[in-house]
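Chemist: Fold the following and give me the result.
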Amino acid sequence: MTTAIIIVAVVVVAAIAAFLLLRGRTAGGRGLRSRFGPEYDRVVARHGGDTQAAERELDDRVKRHGHLEELPLAEEARARYAARWASAQELFVESPERSLAEADALLADLARERGFPEGEDRADALSVHHGAHVHGYRRVHAARSGNASTEEMREALMDARGLFEALLADGGSQREHGNGHLVKGHRTS
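Modeler: This next block holds a predicted model:
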């Protein structure tokens, strides 16, 4: 009888441990999916559907860039960037290629002024803080460097506008959660 009780106890403990292990992994995945939005799916696809590898990469991004605090923008800078964006959009009718080049340069300048790193790390850092919109940054780059149709360039510019607006917003009092919602006062993880 005691052997049966010990066996049942071991099975129950093992079941509870397995449940907690799986629950913890799923919660992390949901948290990353929520934080990174469409970027989560892009990274999973890039890893051939391997969610564990994708989540390790995204966790690494959070460790490297999660501490970054966006620098505030002066009202004059905000107005200057808004005017540049309006000009880039207007230029699209005349020259979609030049319009995308200007939008790309403008996003780079704005991200730099807000405190995001230079180079290849920029997109990763943007994904940590603006996961719902970083695809616009990537699409502008892709449309500029490939043989994109006018419609693809238009869509890239429209997607980039979401990131532009998020970067232009006051980062000192609001943080954007990966699902596009703003959370006042603190960064959500």
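Chemist: only C-alpha atoms for contact and neighbour calcs from this point on.
Modeler: Noted.
Chemist: List the contacts of the closest residue to Arg78 other than its chain neighbours.
Modeler: Excluding the flanking residues, the one nearest Arg78 by C-alpha to C-alpha, 6 or more residues apart in numbering is Leu168, at 6.4 Å. Leu168 makes contact with 73, 78, 81, 110, according to C-alpha atoms under 8 Å, 6 or more residues apart in numbering.
Chemist: Closest to the centroid, which residue in this protein?
Modeler: Centroid-nearest residue in the chain: Gly131, 1.8 Å away (criterion: C-alpha atoms, centre = their mean).
Chemist: Please generate a structure for the following sequence too, so the two can be compared:
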Amino acid sequence: MLTIVIIAVIVIAAVVLFLVGRGRIRAGGGRGLKHRFGPEYDRAVADHDGDTKAAEQELGERVKQHGSLDEQPLSPEARAQYRAQWADVQEQFVESPQKAVTEADALLAGLARDRGFPDGEQFEEQFAALSVHHPAHVHGYRSMHTAARGQSGTEEMREAMVEARSLFEALVAEQPADPDQGSSQTPQSRDGNGHATWALNRRHAKGNNT
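Modeler: As a prediction, this is how the structure comes out:
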């Protein structure tokens, strides 16, 4: 009888230790995902109506599918061409915000593709991959994609252009970003001479009365 009791106690203790250990692993995984994705983690939780477990499952799947992706470098010529194209799009925003945002959205998709990310024809897949490697900068791309579909006003399009610039700079940079930095500070856009580049403001876009 005593032997049975001892065995039962050992089994119960083992089960408790297993459950506690699994809970710690889950908690650690959640903290790791939150550190890695930064603001994108909070947006994922919001998209799942506050369901942290569902959000972490989605983010974990993104890492599983795209974490091993190797970003491809751009040649100096390609980098210069992309910078020139982005500058042209910014100037075009003054006369035609909607057209500029649509072209900027396509430009970012093409740039991401050239860096080794999935093709922009499948936005959700490309966005998921970008969120794994550039989590601090993807929100602007999402906003721009929404604006490019004609679902935003002039002010929202202006904000999308400004926010998307950080992802553009991250992708056009010479060195790939470190995804473990999570929600790192957004780099300031600078030209070839090290000067801060022109940024859109409310006065640039026609049709904006604010």
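Chemist: where does the TM-score land?
Modeler: For this chain pair, the superposition-based TM-score is 0.83 by TM-score structural alignment, normalised by the length of structure 1; 179 aligned residues with a C-alpha RMSD of 2.5 Å.
Chemist: From the contact counts, what lies against the top helix by length along structure 1?
Modeler: Secondary structure of structure 1 per DSSP state H: the longest helix is helix 2-36. For helix 2-36 of structure 1, the packing partners by 3 or more C-alpha pairs under 8 Å, 6 or more residues apart in numbering; DSSP states H and E come out as helix 38-46, helix 51-65, helix 121-129.
Chemist: now Gly131 of structure 1, what's its secondary structure?
Modeler: Recorded secondary structure, Gly131 of structure 1: coil (DSSP: H, G, I helix; E, B strand; the rest coil).
Chemist: what's the counterpart of it in structure 2?
Modeler: In structure 2, the residue paired with Gly131 of structure 1 is Pro135, using TM-score structural alignment.
Chemist: Would you mind measuring from its match to Gly116 of structure 2?
Modeler: Remark: distance between Pro135 of structure 2 and Gly116 of structure 2 (C-alpha to C-alpha, to the nearest Å) = 16 Å.
Chemist: Thr186 of structure 2 now?
Modeler: Going from Thr186 of structure 2 to Gly116 of structure 2 by C-alpha to C-alpha gives 22 Å.
Chemist: Next up, the contacts around His130 of structure 1.
Modeler: His130 of structure 1 makes contact with 36, 163, 166, 176-178, 180, according to C-alpha under 8 Å, 6+ apart.
Chemist: rerun that using 7 Å as the cut-off
Modeler: 176, 178 (C-alpha atoms under 7 Å, 6 or more residues apart in numbering).
Chemist: swap in Leu163 of structure 1?
Modeler: By C-alpha under 7 Å, 6+ apart, the contact list for Leu163 of structure 1 reads 133-134, 136.
Chemist: Among those, which one lies nearest to Val62 of structure 1?
Modeler: Among the contacts of Leu163 of structure 1, Val134 lies closest to Val62 of structure 1 (C-alpha to C-alpha), at 14.6 Å.
Chemist: Give the full set of residues in contact with that closest one.
Modeler: Listed by C-alpha under 7 Å, 6+ apart, the contact set of Val134 of structure 1 reads 123, 126-127, 163.
Chemist: For those residues, could you give me TSV that also reports distance to Gly172 of structure 1?
Modeler: Output for the contacts of Val134 of structure 1, formatted as TSV (distance: C-alpha to C-alpha, whole Å):
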residue	distance to Gly172 of structure 1
Ala123	20
Leu126	16
Ser127	18
Leu163	17
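Chemist: ok so, going back, now the match of Gly131 of structure 1: closest residue in space, sequence neighbours ignored.
Modeler: Sequence neighbours aside, Phe37 is the residue nearest to Pro135 of structure 2 in space, at 5.1 Å (criterion: C-alpha to C-alpha, 6+ apart).
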